[in-house]
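Visitor: Sharing a model prediction with you, sequence too.
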Amino acid sequence: MARIEHYNNPDAPKANSIVVAVTVFVVDDQDRVLLIRRTDNGLWALPGGAQDFGEYIAETAVRETREETGVDIRVTGIVGIYTNPNHVIEYSNGEARQQSSICFRAEYLGGEPRTSDESSAVRWVARAELDTLDIHPSMRLRIDHGYQWNRDPYIG
């Protein structure tokens, strides 16, 4: 299913859903962040996705990271909570979702990056290389907040 990210776009469709979702900020021992290239829009992003019924939200972070990247993680904290009503994600099935995402901080436990149905590329990316990648501004905000290592999470 294709998706279009509307960010501060007055012509965006009106949101008709909110889904609890996560993203995961995890770095390796070289301080490189784990990123995927999404198959639905071609943009680079942190791994993540929607919570399933019967699952704790931290379990969502672990599951989605493993499914999309092949990497095992342990959740260690929260980077931030991202709920910008001016960020609407439009799907080809007619859903227009207001962003609602918890970005978790995690520790890398193991596994080798590999692609999935949701990721056409998966790799550890050096901080200096981030500006060369096509990353949505809302995702870049989470990555930047992750690298700030703030004691308190971002709430916005």
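Guide: Perfect, I can see it now.
Visitor: Every contact and neighbour count from this point should use C-alpha atoms.
Guide: Noted.
Visitor: Please enumerate the strands of the protein.
Guide: 3-7, 17-18, 21-27, 33-38, 44-45, 48-50, 72-82, 87-91, 96-98, 101-110, 119-125, 154-155 (DSSP state E).
Visitor: Output the ones you listed in CSV; the columns should cover distance to residue 132 and mean neighbour count.
Guide: As requested, the strands of the chain are exported to CSV (distance: least, Cα to Cα, whole Å; neighbours: other Cα atoms under 10 Å):
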stretch, distance to residue 132, mean neighbour count
strand 3-7, 20, 17
strand 17-18, 31, 14
strand 21-27, 18, 26
strand 33-38, 13, 24
strand 44-45, 11, 24
strand 48-50, 22, 21
strand 72-82, 23, 19
strand 87-91, 23, 21
strand 96-98, 27, 21
strand 101-110, 22, 20
strand 119-125, 10, 19
strand 154-155, 25, 14
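Visitor: dropping in the other structure now:
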Amino acid sequence: MSRRIDYFDDSDAPAANSIVPSVNVVVADDNGRVLLIHRTDNDNWALPGGAMDFGETLSDAAVRETLEETGIKVEITGLVGIYTDPRHIILYTSNGEARQEFSVVFTARAVGGKPTTSSESREVEWVEPEAIAGLTMDRSMRMRIDRYLAQEEQPYLG
């Protein structure tokens, strides 16, 4: 099975061999719960998201990836931040790709659908903000969610 391994400031991390524009999406419902997936490739909880495809905008990618991974159709509403820390390397064991982090994190509201798992998500849940701290997730994903929950006025640029 193909795995995803996240490294941060780790001397054991492979050297990056790619940079791919990608997105994550914070979808919150009217009760403030956040839509999260339980990933199949690393067993962590995460925001929905993925790589941008040729011929689409980043916001198109955000809408597509959220629908593919969660079954929820969304409308983009804002920006949490841009995350490009070269100390964060993501290794994909299926092909040896070692990707330097490059993720734009959007906010969105649900406009249709129902939580549905996919090949990338073993669970799809609306999670209460206070329960998020107890979920297993990568450090970079937790930073993104914490930034959203802090309701910072300006997007993160780093």
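Guide: Done, it's in. Remember, predicted model here, so these are calculated numbers, not experimental data.
Visitor: Out of the strands of structure 1, the one nearest residue 135 of structure 1 is which?
Guide: strand 44-45 (5.0 Å; Cα to Cα).
Visitor: Check the mean deviation of the closest one from structure 2.
Guide: If you overlay the two and look at strand 44-45 of structure 1, the average distance to its match in structure 2 is 0.2 Å (mean Cα distance after the TM-score superposition for structure 1).
Visitor: Show me what that strand is packed up against.
Guide: strand 33-38 (3 or more Cα pairs under 8 Å, 6 or more residues apart in numbering; DSSP states H and E).
Visitor: just to revisit the earlier point, please render the strands of structure 1 as CSV that adds distance to residue 56 of structure 1 to the earlier fields.
Guide: Shown next, in CSV, are the strands of structure 1 (distance: least, Cα to Cα, whole Å):
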stretch, distance to residue 56 of structure 1
strand 3-7, 26
strand 17-18, 18
strand 21-27, 11
strand 33-38, 22
strand 44-45, 22
strand 48-50, 11
strand 72-82, 12
strand 87-91, 24
strand 96-98, 21
strand 101-110, 13
strand 119-125, 24
strand 154-155, 20
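Visitor: Of those, give the one that comes closest to residue 133 of structure 1.
Guide: Across those (criterion: Cα to Cα), the nearest stretch is strand 44-45, sitting at 6.8 Å.
Visitor: matching residues in structure 2 for the closest one?
Guide: Under TM-score structural alignment, strand 44-45 of structure 1 corresponds to residues 45-46 of structure 2.
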